[in-house]
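J.: no sequence for this one, just the structure:
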């Protein structure tokens, strides 16, 4: 998404500009500037492809783990590689969960930075609605999980599992189903997901960090400071930044803080505004280069080694009988929908923020249900929450897959209904009006 030029452009009449500014300050996701719309279109196309690849990887993992080849699946995932001296002799599954997924969060960090300096989150008044909606969309699933496990006397360790949204899957579903839906709905989901990613990484950093190696953490901080200083000095060259990024990641991993934090931190440091003479900001340029690798390799490989759980009739029944797994399913399907829709409605009802005129509340409800697809990050948090308990980890992974599938099907039905309505309105408005009998349309003035 190309960041808008920070310099003010020529504007229309001041009085109309003031009125427009006042309206846009209260209207969430009004009509976006051309650079914003261009970036949104590009991001949607890329994420859609990424979502398809992610789905393919998940299906391959499920087939691989539930056939006579299942032993080879576990063997490949458990194969260790990497330097022992650096504390990086990890399994292939571990490399995917801690290494490759950091690239996904690096791209998420750039997206967040762009939204903060040039997008919807730049104006605090306009940012209030997506921030509150995303926050409610994470708190409510956690409360649903806690309630189910309090009643069922289950483990509270998995409260964070249903809090995340998988943007690649969600955008892929929206792109396939919602061909006639207003673009503001896609912007709503994209902005919501950026904020969701921020909260998800904060949860991982705060709640899933136990033993801290202060020396490694201090080294990571110094390396990040060097990364920031080189960026401020306009130093160029991938041969400088790539090795430095690997050092930052390795130190962060050995510090005990989840290594994905390093990816977000580096993404937030990139400049995402254009200077005079620039066609793209450094953040845009690097995101353009890295995003295909993230969407086509990093995230699908993570899904390949995270989604391969044994699935059987009894396993699916167990999902609804265990409080931990039932809490995850209900959190994704019910908690996400109620949290995002309720947070959006309450914010619009009791503040000056207004819903975009192009959207109706049924549209928001449908996309709130779509946010219940928590595949990638939910699987990652599930592994962290129940580390050391392989049985429960597998069951929670199955519940994430099932909950995400239910949310995808439910939201697809809602989106298809809304899409059909918008298509009908578009077709009716596109038909030329017939002149009254015996009369002809007036000729255009000379």
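T.: Here it is on my side, so go on. Since this is a predicted model, take the numbers as computed values, not measurements.

J.: Please count neighbours and contacts with C-alpha atoms only from this point.
T.: Noted.

J.: Contacts only, for residue 393.
T.: The neighbours of residue 393, taking CA atoms under 8 Å, 6 or more residues apart in numbering as the test, are 382, 383, 386, 387.

J.: Confirm for me that the first one is in contact with residue 397.
T.: Yes - between residue 382 and residue 397 a contact is recorded at 6.7 Å, counting by CA atoms under 8 Å.

J.: circling back to that earlier point, dump the contacts of residue 393 to a markdown table, plus neighbour count and distance to residue 139.
T.: Formatted as a markdown table, the contacts of residue 393 follow (neighbours: other CA atoms under 10 Å; distance: CA to CA, whole Å):
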| residue | neighbour count | distance to residue 139 |
| --- | --- | --- |
| 382 | 27 | 17 |
| 383 | 22 | 20 |
| 386 | 17 | 20 |
| 387 | 11 | 23 |
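
J.: quick one: which of those is nearest residue 297?
T.: The shortest gap between residue 297 and any of those belongs to residue 383, at 20.4 Å (CA to CA).

J.: hold the first one in mind and look at this next one:
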């Protein structure tokens, strides 16, 4: 009797990944939850203050200048928040992205292709939608990159408020998506929002950056276990790199990403440690994430989210501006369309299927969360139109409205799936053989 050929096992995408990766992502998101609460609180305070009878004091504080002018560093507090504090945020973006592709699950092409492609789709489609809405206005078309990024802190704050128990696969997908499109956003800023480059400071920035990279790669050889010595050398070099990049005309947050990329992820034999294991990246991530989530991003939100609406007439003027209209449509509709559409296309072309713990409705809910484009969107709005200009104010109103609307829609979808998520979460906690690794992660790796 002729034996029928066995049917090959269908390849799955957006799986749980490794257990160590799931634990790491869970830790990051718990930290970002606190930061997200502070972010939302800072934005609310700024909006209320900017529209109160004492609004002049808010704008006076935001525009108060401090710094050393000969070094081109006499900046307003609002600019210090955008150029300085956000560099810490993007430093962590650089660390996280490098870690994912060097030692995380995304070093495997089969696991990285879907979230990276989805992030690209979630950037391209919103940008195109905004451009179409503003096609007849060259003045406002400059803001096409505003709806491109996802605010992970705001998104996980929403998850915490609604008590959603997202499965590991969805949590990993959301964080990866946010990190990749943050990187795409900062690349767009570097390329499209740099009006004039001063070559002198830019070339000089290569000197401290090279020294910083060399010392970071070999820090154990030079400093051993004396962490304070490494900080005493690396921190001044990092600040010097940031200052020179700022003076060159390129947005200084780009320096944060470059400095993050320079940090080693895996400890090498040459640096005095074992061939595998955590490197300086893990140490810096542990030290800087509370600063970013608890201080840098909330302060930026406080100085950037404060917009004087101007009563009913001001609100009508804002919501009828193609800038605000384009942002709302792009974030609320464009983000989910880009993410879902690209994921579906990759699945079809690779003949893969979603992991058994994920349904398309779950991916839709997460893609709605990705429409919360707050921190980086506010930054791009200021770069596009200038802080305090009418279009900048209207853009911020659009960003706030879109983020709230996306959060409400995501809440409606994800809370309807909470019972299912609790079932998956229970399944992911079962450890029958008591080896410290839940059974589902061992089954997925077989």
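T.: Received, thanks. Every value quoted in this text rests on a predicted model; they were computed, and no experiment measured them.

J.: Just the ones of the contacts of residue 393 of structure 1 in helices?
T.: 382, 383 (DSSP state H).

J.: so which of the contacts of residue 393 of structure 1 persist in structure 2?
T.: Compared against structure 2 with both residues aligned by TM-score structural alignment, their matches' CA atoms under 8 Å, the contacts of residue 393 of structure 1 retain 382, 383, 386, 387.

J.: of those residues, closest to residue 409 of structure 1?
T.: residue 382 (22.3 Å).

J.: Just give the nearest non-adjacent residue to the closest one, would you?
T.: residue 161 (5.5 Å; CA to CA, 6 or more residues apart in numbering).

J.: separation between the alignment partner in structure 2 of the one you found and residue 331 of structure 2?
T.: For residue 161 of structure 1, the aligned residue in structure 2 is residue 146 (criterion: TM-score structural alignment). Relative to residue 331 of structure 2, residue 146 of structure 2 is positioned 9 Å away (criterion: CA to CA, to the nearest Å).

J.: which of these two has more neighbours?
T.: Set side by side, residue 146 of structure 2 and residue 331 give different neighbour counts by other CA atoms under 10 Å, the larger being at residue 331 (36 against 31).

J.: now the helices for the stretch 151-300 of structure 1?
T.: Assigned by DSSP state H, counting those that start in this stretch, the stretch 151-300 of structure 1 shows helices spanning 167-177, 183-207, 214-232, 238-255, 260-269, 282-293, 299-306.

J.: What residue in structure 1 is paired with residue 129 of structure 2?
T.: Under the alignment (TM-score structural alignment), residue 129 of structure 2 pairs with residue 144 of structure 1.

J.: Give the buried residues for the helix or strand containing its match.
T.: In this structure, residue 144 of structure 1 is located in helix 124-152 according to DSSP states H and E. With burial defined by 16 or more other CA atoms under 10 Å, the residues of helix 124-152 of structure 1 counted as buried are 125-149.

J.: what's the mean deviation for it versus structure 2?
T.: In the superposition with structure 2, the average deviation recorded for helix 124-152 of structure 1 is 1.4 Å (mean CA distance after the TM-score superposition for structure 1).

J.: what do you get for stretch 416-426 of structure 1?
T.: After superposition onto structure 2, stretch 416-426 of structure 1 sits on average 3.9 Å from its aligned residues (mean CA distance after the TM-score superposition for structure 1).

J.: Give me the buried positions along that stretch.
T.: Under the neighbour-count criterion of 16+ other CA under 10 Å, stretch 416-426 of structure 1 has 416, 417, 418, 419, 420, 422, 423 buried.

J.: again, but for stretch 66-83 of structure 1
T.: Along stretch 66-83 of structure 1, these residues count as buried under the neighbour rule (16+ other CA under 10 Å): 66, 70, 73, 77, 80.

J.: Just tell me the aligned range of that stretch in structure 2.
T.: Residues 51-68 of structure 2 are matched to stretch 66-83 of structure 1 when aligned by TM-score structural alignment.

J.: just the kept ones among the contacts of residue 393 of structure 1 now: which is nearest residue 44 of structure 1?
T.: For residue 44 of structure 1, the closest of those turns out to be residue 382, at 27.1 Å, with distances computed as CA to CA.

J.: Quick one: residues contacting that closest one.
T.: For residue 382 of structure 1, the contact set (CA under 8 Å, 6+ apart) comprises 158, 161, 393, 396, 397.

J.: Any figure for the gap between it and residue 228 of structure 1?
T.: Distance from residue 382 of structure 1 to residue 228 of structure 1, counting by CA to CA: 32 Å.

J.: Give the burial count for the counterpart of residue 105 of structure 1 in structure 2, as a bare number.
T.: In structure 2, the position corresponding to residue 105 of structure 1 is occupied by residue 90, as judged by TM-score structural alignment. For residue 90 of structure 2, the neighbour count with other CA under 10 Å is 26.
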